[in-house]
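Enquirer: For reference, the sequence and a predicted model appear below.
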Amino acid sequence: MDNQTQVSEFILLGLSGQPLQRQVLFSLSFSLYLIGCLGNLLTILAIISDPHLHSPMYFFLSNLSLLDICFTSTTIPRMLVNHLCGLTTISFAACLAQMYFSITFGAADSILLSAMAYDRYLAICCPLHYTTIMSILRCVLLVGIPWISANLLSMIHTILMSRLSFCTNRIPHFFCELNILIKLSCSDTQVNEMLVLVLGGPVVLISLGCIMASYTPIAVAVWKVPSARGKWKAFSTCGSHLCVVCLFYGTIIGVYINPSSTHTPQKDMVATVMYTMVTPMLNPFIYSLRNRDLKGALRKLLLSRYHCSQPL
């Protein structure tokens, strides 16, 4: 207890300590971040610019793209700047802020995916009442709940983290991740560790339960469709969402829900890279490649920008 101190700054050790590996990982991280932000931004612009896409499904998709941009922008730019400038330090306040926003956007992403599954359930199983049920007010509510609940969850973790003392300020990661900071503390972290499961577990498990509850009747309804073409059309509206769900929840469960005894720094790092870089980058491509309307809107958006840039 005598060795506990309240550190004023942390040192982020990054993805690797080898210079050559750091250069390769920097190039890869920059490429993933640039592609992900560009893809998600184009998705948002395409949905806004095309009146045919002003429907609940695309409203949720545009919010998911916004969350992905915010989520990656919380961690990746700081890592890239630190690498370029040779500075690996981050102040205690900035570290807590980074942790706060990463939890907020990650948790909101998780809850929003369950809202999107509910939207697909109504569209396929209750098509006659879909427009009535999915009113503007309900859509705003289904988007607002993830933001509000995620901020409350993140606030609790951040307040508890600010009360801890740390024996070391060296973080073996590329950003201030909740579990890593808990492991670095010399204080009693039983409450923090318990709340990771008590608060984080329901966010993931309830969201997954809602998704399964939504897709079970969807699978039954699709199975009853007589024609193979009809089945494929119904499945194609949900296949993209299912791919995103598997990518996102698979990595989140691997990092936060598994027992701490099964964790290793290498596994945690790979899983974190997956849900902070790879999944947000893949989301717009998964949705656009499997959605004819969105591909058409993206094509029109890019062509209009191209014609506007041509000299008269």
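Expert: Everything's here; your move.
Enquirer: From here on, just use CA atoms for contacts and neighbour counts.
Expert: OK.
Enquirer: Could you measure from Leu298 over to Asp50?
Expert: Counting by CA to CA, to the nearest Å, the gap from Leu298 to Asp50 is 9 Å.
Enquirer: For this protein, just list every one of the helices.
Expert: All helices of the chain, identified by DSSP state H, fall at 19-49, 56-85, 92-125, 130-133, 136-162, 178-184, 190-223, 228-252, 265-273, 279-289, 292-309.
Enquirer: Mind checking the ones you listed for the one nearest to Gln4?
Expert: The minimum distance between Gln4 and the helices of the chain falls on helix 178-184, with 11.0 Å, by CA to CA.
Enquirer: hang on, the earlier thing: which one's more surrounded, Leu298 and Asp50?
Expert: Between Leu298 and Asp50, counted using other CA atoms under 10 Å, Leu298 has the larger neighbour count: 21 against 16.
Enquirer: Hmm, the more buried one is touching Ala46, no?
Expert: Yes: judged on CA atoms under 8 Å, Leu298 makes contact with Ala46 at a distance of 5.3 Å.
Enquirer: In stretch 35-46, which residues are buried?
Expert: 35-37, 39-44, 46 (16 or more other CA atoms under 10 Å).
Enquirer: okay, now Ile148: neighbour count?
Expert: Ile148, neighbours per other CA under 10 Å, totals 12.
Enquirer: Ok, Ser16 next?
Expert: 14.
Enquirer: That one and Thr88: what is the separation?
Expert: 12 Å.
Enquirer: one step back: would you tell me which of the helices of the chain gets closest to Leu12?
Expert: Going by CA to CA, the one of these nearest Leu12 is helix 56-85, 8.5 Å.
Enquirer: which helices and strands does the closest one pack with?
Expert: For helix 56-85, the elements it packs on are helix 19-49, helix 92-125, helix 136-162, helix 279-289, judged by 3 or more CA pairs under 8 Å, 6 or more residues apart in numbering; DSSP states H and E.
Enquirer: And it, what's buried?
Expert: Those would be 56-76, 78-80, 82, for helix 56-85 by 16+ other CA under 10 Å.
Enquirer: Kindly report the same for stretch 185-197.
Expert: 185-187, 189, 192-193, 195-197.
Enquirer: got the contact list for that stretch?
Expert: 1, 4, 157, 160-161, 164-168, 182, 256-257 (CA atoms under 8 Å, 6 or more residues apart in numbering).
Enquirer: Comparison target, given below:
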Amino acid sequence: MNKGNESSDLDFILLGLFPGFIFTVIFTIFVVALTAHLVMIFLIQADPQLHTPMYFLLSQLSIMDTLFICTTVPKLLVDMVSTERTISFVACGIQIFLYLTMIGSEFFLLGLIAYDCYVVVCNPLRYLVMMNHKVCLLLAAGAWFGGSLDGFLLSPITMNVLYCGSHSINHFCEIPAVLKLACADTSLYETLMYICCMFMLLIPISIISASYSLILLTVHHMRSAEGHKKAFTTCSSHLTVVSIFYGAAFYTYLLPQSFHMPEQDKVVSAFYTIVTPMLNPLIYSLRNKDVTGASRRIFMYCSSSQKVGMGSS
């Protein structure tokens, strides 16, 4: 195949992630996740009491998760009910770029959320100084920059590899699935990707581990049994989501290909592209008393505004 003439005209064949009868389940999860994130973004913007550093970071998480699931899941759902399951070379490259950017940004942001929790619990008196508005903007910008850097670095290299033979991808466009179709030797590129992923995983994992260790140590010295229980419950739920997300990324990008099997790849891909974005708002946000209180205030405000409008008419 002539790479210069044919690669850009190449269509990849998507074999699909699951049988058709799972369509309803995936569609339901997608709608629930999308609705939860949009509700969170709206509440955080609309309620002044949620204009805090923690909820600013959580709003960024909701934006990332919304873009993340919209990058792959809609195309997946269309392919599950379509007879023509193809994606163009250019569209595949765009999907890889957005996918890498969102997943990389979320890697860093989850680390920053853990750091925010550490400051709240361990340095409450200095919280507003350590997490002021300028610091929050810089942290969020750093997370987005780190993710986009990953996308800009790896996407062009992936799409400039020589592809030939079968163009069938086992699920959606992500680097390991696409590289399996390469004709040329990709060992150097895979080493680069391995180093890049190690860097992007180790930094946030180190921050998360250190933050939650210090939180648990601080809580251990508290006398309140209720405080112990609440902190351990919160930390365990957070760490569960983080473990799923980072564990799936570790399996996909760092585990040697000899350990990969197609069916396992499908399940792992489903976890961090469909399940984790749904769990994030449920674990981090929607169960909080602040969020339920904001929902109640917004509802009461809308109800009273409607009554005033009806009375004046």
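Expert: That came through, no problem. Remember, it's a predicted structure, so these values are computed and weren't measured experimentally.
Enquirer: Any chance you could compute the TM-score here?
Expert: Scored against TM-score structural alignment, normalised by the length of structure 1, the superposed chains reach a TM-score of 0.91; 307 aligned residues with a CA RMSD of 2.3 Å.
Enquirer: for the contacts of stretch 185-197 of structure 1, which one is nearest Ala234 of structure 1?
Expert: Looking across those and measuring by CA to CA, the closest to Ala234 of structure 1 is Ile257, at 32.5 Å.
Enquirer: quick one: what's aligned to the closest one in structure 2?
Expert: Here Ile257 of structure 1 is matched to Leu254 in structure 2, going by TM-score structural alignment.
Enquirer: Skip the chain neighbours and tell me the closest residue to its match.
Expert: Nearest non-adjacent residue to Leu254 of structure 2, counting by CA to CA, 6 or more residues apart in numbering: Tyr194, 5.9 Å away.
Enquirer: Centre of the chain to stretch 185-197 of structure 2, how far?
Expert: Distance of stretch 185-197 of structure 2 from its chain centroid, counting by CA atoms, centre = their mean, to the nearest Å, is 22 Å.
Enquirer: one step back: for the contacts of stretch 185-197 of structure 1, give me TSV that also has neighbour count and distance to Ser214 of structure 1.
Expert: Conversion of these to TSV gives the following (neighbours: other CA atoms under 10 Å; distance: CA to CA, whole Å):
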residue	neighbour count	distance to Ser214 of structure 1
Met1	8	50
Gln4	14	49
His157	21	30
Leu160	13	35
Met161	18	36
Leu164	20	41
Ser165	20	44
Phe166	19	44
Cys167	16	47
Thr168	16	46
Ile182	19	35
Tyr256	18	24
Ile257	15	23
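Enquirer: Can you add distance to Val244 of structure 1 and give these back as CSV?
Expert: As requested, those are exported to CSV (distance: CA to CA, whole Å):
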residue, distance to Val244 of structure 1
Met1, 45
Gln4, 42
His157, 26
Leu160, 31
Met161, 31
Leu164, 35
Ser165, 38
Phe166, 37
Cys167, 39
Thr168, 37
Ile182, 29
Tyr256, 18
Ile257, 19
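Enquirer: which one of the residues you listed is nearest Val273 of structure 1?
Expert: Out of the contacts of stretch 185-197 of structure 1, the member with the shortest distance to Val273 of structure 1 (by CA to CA) is Tyr256, at 13.9 Å.
Enquirer: What's the separation between that closest one and Leu197 of structure 1?
Expert: From Tyr256 of structure 1 to Leu197 of structure 1 the distance is 8 Å (CA to CA).
Enquirer: Leu66 of structure 1 now?
Expert: 27 Å.
Enquirer: Same check on Gln310 of structure 1?
Expert: 55 Å.
Enquirer: in structure 1, what residues pair with stretch 25-36 of structure 2?
Expert: So stretch 25-36 of structure 2 sits over residues 28-39 in structure 1, by TM-score structural alignment.
Enquirer: after superposition, how close is the matching stretch to structure 2?
Expert: Comparison of stretch 28-39 of structure 1 with structure 2 after fitting gives an average deviation of 0.9 Å (mean CA distance after the TM-score superposition for structure 1).
Enquirer: Residues in contact with that stretch: which ones?
Expert: With CA under 8 Å, 6+ apart as the criterion, stretch 28-39 of structure 1 contacts 68-69, 72, 76, 80, 277-278, 280-282, 284-285.
Enquirer: ditto for stretch 166-179 of structure 2
Expert: 11-17, 72, 76, 92-93, 95-96, 99, 158, 181, 186, 252-253, 262, 266.
Enquirer: Selection in PyMOL covering whichever of those residues are buried, please.
Expert: Only the buried members of these end up in this PyMOL selection, burial being decided by 16+ other CA under 10 Å:
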select buried, resi 11+12+13+14+15+16+17+72+76+92+93+95+96+99+158+181+252+253+266
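Enquirer: re earlier: does the match of Ile257 of structure 1 really touch Cys197, like I thought?
Expert: Yes: between Leu254 of structure 2 and Cys197 there is a contact under CA under 8 Å: 7.2 Å.
Enquirer: sorry, back to before: as JSON lines, the helices of structure 1 with distance to Pro172 of structure 1 would be great.
Expert: JSON lines is the format used below for these (distance: least, CA to CA, whole Å):
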{"stretch": "helix 19-49", "distance to Pro172 of structure 1": "14"}
{"stretch": "helix 56-85", "distance to Pro172 of structure 1": "13"}
{"stretch": "helix 92-125", "distance to Pro172 of structure 1": "14"}
{"stretch": "helix 130-133", "distance to Pro172 of structure 1": "48"}
{"stretch": "helix 136-162", "distance to Pro172 of structure 1": "17"}
{"stretch": "helix 178-184", "distance to Pro172 of structure 1": "8"}
{"stretch": "helix 190-223", "distance to Pro172 of structure 1": "19"}
{"stretch": "helix 228-252", "distance to Pro172 of structure 1": "19"}
{"stretch": "helix 265-273", "distance to Pro172 of structure 1": "8"}
{"stretch": "helix 279-289", "distance to Pro172 of structure 1": "22"}
{"stretch": "helix 292-309", "distance to Pro172 of structure 1": "40"}
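Enquirer: I appreciate the help and will end here.
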